[in-house]
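A.B. asks: Dropping a prediction and its sequence here:
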Amino acid sequence: MEVINSRGISQYDICPVCKNEVECLDHALLYCAFSSSVWNLWPENPMRIHGIRKSFLDSVFFILSHATLQDLELFFTIAWAIWSNKNRFVHEGSGLSPDQVWKSAKANAEDFACAVIRDHNGQVVAVLCKPLQACFFAELTEIMALEQGVLLAQEPQLPRIIVESDSSNAIQAIQENTTGSSFGHLI
């Protein structure tokens, strides 16, 4: 926001949603009363659980380092939903309630297959989230996410990878090289 204002582009100096603070990225996505209300609807929010109150970028690094892949998906989906709602408020004059933004983000997060690549120290090297083209059973979604992870690992030509998933059936199918199953063509 500050960069846009410095270039002479007329923007709000005060947050158009809460009208209480100077608008910046951290305020818009994390600390505006509206944004905070949305984040507080996430019961397992790792930042709240660990008492993290940092910049948006620091929050991203914290989520990448200390949270699950599902938390990562939901974190970015909530941030996008908050930003989208702010734009709706600015350009259309009204937006959704915090509860509606939360429910929309939660529903959207369930429609992605995501993969994270970590190095031997557990540090994040790459992340990929792709929207699913349809609604699939959880097991098939896990297989598709694993496939995306393997494809992502091929780009930097990683010689060896360890595959993890919270779906024991998916891991078992890979270990057994199951080709006769309903998702065998992906394994």
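C.D. replies: Perfect, thanks for sending it. Residues are numbered from 1 along each chain as shown.
A.B. asks: use CA for all of it now, contacts and neighbours both
C.D. replies: OK.
A.B. asks: any chance you could map the helices in this structure?
C.D. replies: Using DSSP state H, the helices assigned to the chain run over residues 2-6, 25-26, 33-40, 46-49, 56-66, 69-92, 98-109, 138-154, 168-175.
A.B. asks: could I get the ones you listed as TSV with mean neighbour count?
C.D. replies: Compiled in TSV, the helices of the chain are given as follows (neighbours: other Cα atoms under 10 Å):
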stretch	mean neighbour count
helix 2-6	10
helix 25-26	14
helix 33-40	20
helix 46-49	15
helix 56-66	15
helix 69-92	19
helix 98-109	18
helix 138-154	19
helix 168-175	15
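A.B. asks: Distance to residue 16 for those helices - can I get that in JSON lines?
C.D. replies: As requested, the helices of the chain are arranged in JSON lines below (distance: least, Cα to Cα, whole Å):
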{"stretch": "helix 2-6", "distance to residue 16": "15"}
{"stretch": "helix 25-26", "distance to residue 16": "13"}
{"stretch": "helix 33-40", "distance to residue 16": "11"}
{"stretch": "helix 46-49", "distance to residue 16": "25"}
{"stretch": "helix 56-66", "distance to residue 16": "19"}
{"stretch": "helix 69-92", "distance to residue 16": "7"}
{"stretch": "helix 98-109", "distance to residue 16": "15"}
{"stretch": "helix 138-154", "distance to residue 16": "38"}
{"stretch": "helix 168-175", "distance to residue 16": "46"}
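A.B. asks: And here is the other one:
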Amino acid sequence: MDVTCSLCEDYQETLLHALWLCDQAKSVWKSDSRFSGLYRKAHRSFVDLLDFVFEQGSVFFVALFSTIAWCLWQHRNKLRERQPMWPIQEIYQRAKELVVEFFEVHHSELAGIGVVVRDSSGNVMGALSQKIPRPQSVEHAEALAACRAVILKELLLFQACFEGDCQRVIQAINACGPSRTLFGHIIEEIHYFSSSLASCSFVHVCREGNKLAHALARRAVLSADTDVWVEELPNDLDDIFRFDLVQ
């Protein structure tokens, strides 16, 4: 019976090697700095590694670790059977999408909002990710996000351009007179907090140009009630930030 690793074809296959020590597996784990750090400790077996993850990680971290390991094992099995499979370089992102989808479905009473503050060159000055009770509508959530953005104005100077991808909310903010929408009270707060700025505008952008804020909103459902970053972003959003810059 062939006991050579199906991924690298160089070493004897053990569970620890196939799912953790193999260079092919490492390329998947090292897509996330949180998993890269686990290589600083030597593990006697995969069960030893799993125990360490359970002790150190959050519920989301453990779920992501388990899903990646399952995907790697499925990849190994399909490789042996010569069946269609995900490319090794796609496993991390696909596993993460599965976990995020699971948590979103099972946290249906919660939602998240995300805010990004940039300077005129596109550099991040600050960001916010906040968990909120599920709002009445998408417009309600977008209005809340706009309000949080205005409240974060202390990260700005005296001029600001606020962008959002919900046209109805942007129109309500820019309209003259009181808002008669169901989220009108939030529009009033936006007007109040923005009045202290020397100059500000509210502009509608397409959803493709607002991916970073949406990623922060999804992140909120899976993390603390409120996270704020100043002049930085969490590492797992670097790719989305770079994508936004070129749009």
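C.D. replies: All right, it came through fine. All of these numbers come straight from a predicted model, not from anything done at the bench.
A.B. asks: Identify whichever of the helices of the first structure lies nearest to residue 117 of the first structure.
C.D. replies: Judged by Cα to Cα, the one of the helices of the first structure that comes nearest to residue 117 of the first structure is helix 138-154, at 7.2 Å.
A.B. asks: same for the closest one, what does it pack against?
C.D. replies: Applying 3 or more Cα pairs under 8 Å, 6 or more residues apart in numbering; DSSP states H and E, one finds that helix 138-154 of the first structure contacts strand 112-118, strand 124-131, helix 168-175.
A.B. asks: could you redo the last one with a cut-off of 7 Å?
C.D. replies: For helix 138-154 of the first structure, the elements it packs on are strand 112-118, helix 168-175, judged by 3 or more Cα pairs under 7 Å, 6 or more residues apart in numbering; DSSP states H and E.
A.B. asks: Pipe the ones you listed into a markdown table and attach distance to residue 36 of the first structure per row.
C.D. replies: Listed next are those as a markdown table, based on distance: least, Cα to Cα, whole Å:
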| stretch | distance to residue 36 of the first structure |
| --- | --- |
| strand 112-118 | 24 |
| helix 168-175 | 36 |
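A.B. asks: Which residue, other than its chain neighbours, is closest to residue 23 of the second structure?
C.D. replies: Leaving aside its chain neighbours, residue 23 of the second structure sits nearest to residue 8 (6.9 Å; criterion: Cα to Cα, 6 or more residues apart in numbering).
A.B. asks: And that neighbour? What does it align with in the first structure?
C.D. replies: Mapped onto the first structure by TM-score structural alignment, residue 8 of the second structure lines up with residue 18.
A.B. asks: how about that match, what does it touch?
C.D. replies: Residue 18 of the first structure is in contact with 32, 33, 34, counting by Cα atoms under 7 Å, 6 or more residues apart in numbering.
A.B. asks: Looking at these, which is nearest residue 23 of the first structure?
C.D. replies: The nearest one, if we look at these relative to residue 23 of the first structure and count by Cα to Cα, is residue 32, at 8.7 Å.
A.B. asks: post-alignment, stretch 71-81 of the first structure versus the second structure, mean distance?
C.D. replies: Once the two are superposed, stretch 71-81 of the first structure sits an average of 0.7 Å from its aligned residues in the second structure (mean Cα distance after the TM-score superposition for the first structure).
A.B. asks: What span of the second structure is that stretch aligned with?
C.D. replies: Mapped onto the second structure using TM-score structural alignment, stretch 71-81 of the first structure covers residues 61-71.
A.B. asks: And for stretch 34-44 of the first structure?
C.D. replies: Per TM-score structural alignment, the counterpart of stretch 34-44 of the first structure in the second structure is residues 24-34.
A.B. asks: which other residues reach that stretch?
C.D. replies: Stretch 24-34 of the second structure is contacted from outside by 7, 8, 18, 19, 20, 35, 36, 89, 91, 92, using Cα under 7 Å, 6+ apart.
A.B. asks: Check the contact between the third one and residue 3; I expect there is one.
C.D. replies: No. In this structure, residue 18 of the second structure sits apart from residue 3 without contact. The criterion is Cα atoms under 7 Å, and the distance is 10.9 Å.
A.B. asks: Settle it for me: which of the two has more neighbours?
C.D. replies: residue 18 (25 against 10; other Cα atoms under 10 Å).
A.B. asks: wait, what's in contact with the equivalent of residue 50 of the second structure over in the first structure?
C.D. replies: By TM-score structural alignment, residue 50 of the second structure lines up with residue 60 in the first structure. Applying Cα under 7 Å, 6+ apart to residue 60 of the first structure gives no contacts.
A.B. asks: same check, this time on residue 3 of the second structure
C.D. replies: Listed by Cα under 7 Å, 6+ apart, the contact partners of residue 3 of the second structure are 12, 13.
A.B. asks: now the end-to-end length of stretch 6-21 of the first structure.
C.D. replies: For stretch 6-21 of the first structure, the first-to-last residue distance is 18 Å (Cα to Cα, to the nearest Å).
A.B. asks: I meant stretch 126-145 of the first structure, not that one.
C.D. replies: For stretch 126-145 of the first structure, the first-to-last residue distance is 14 Å (Cα to Cα).
A.B. asks: just stretch 89-104 of the first structure next, same as before
C.D. replies: End-to-end span of stretch 89-104 of the first structure (Cα to Cα): 16 Å.
A.B. asks: who's in contact with it?
C.D. replies: For stretch 89-104 of the first structure, contacts defined as Cα under 7 Å, 6+ apart pick out 16, 34, 37, 38, 41, 78, 81, 82, 85, 88.
A.B. asks: Pick out whichever of the residues you listed sits closest to residue 115 of the first structure.
C.D. replies: Nearest to residue 115 of the first structure, judged by Cα to Cα, of the contacts of stretch 89-104 of the first structure is residue 78 at 18.2 Å.
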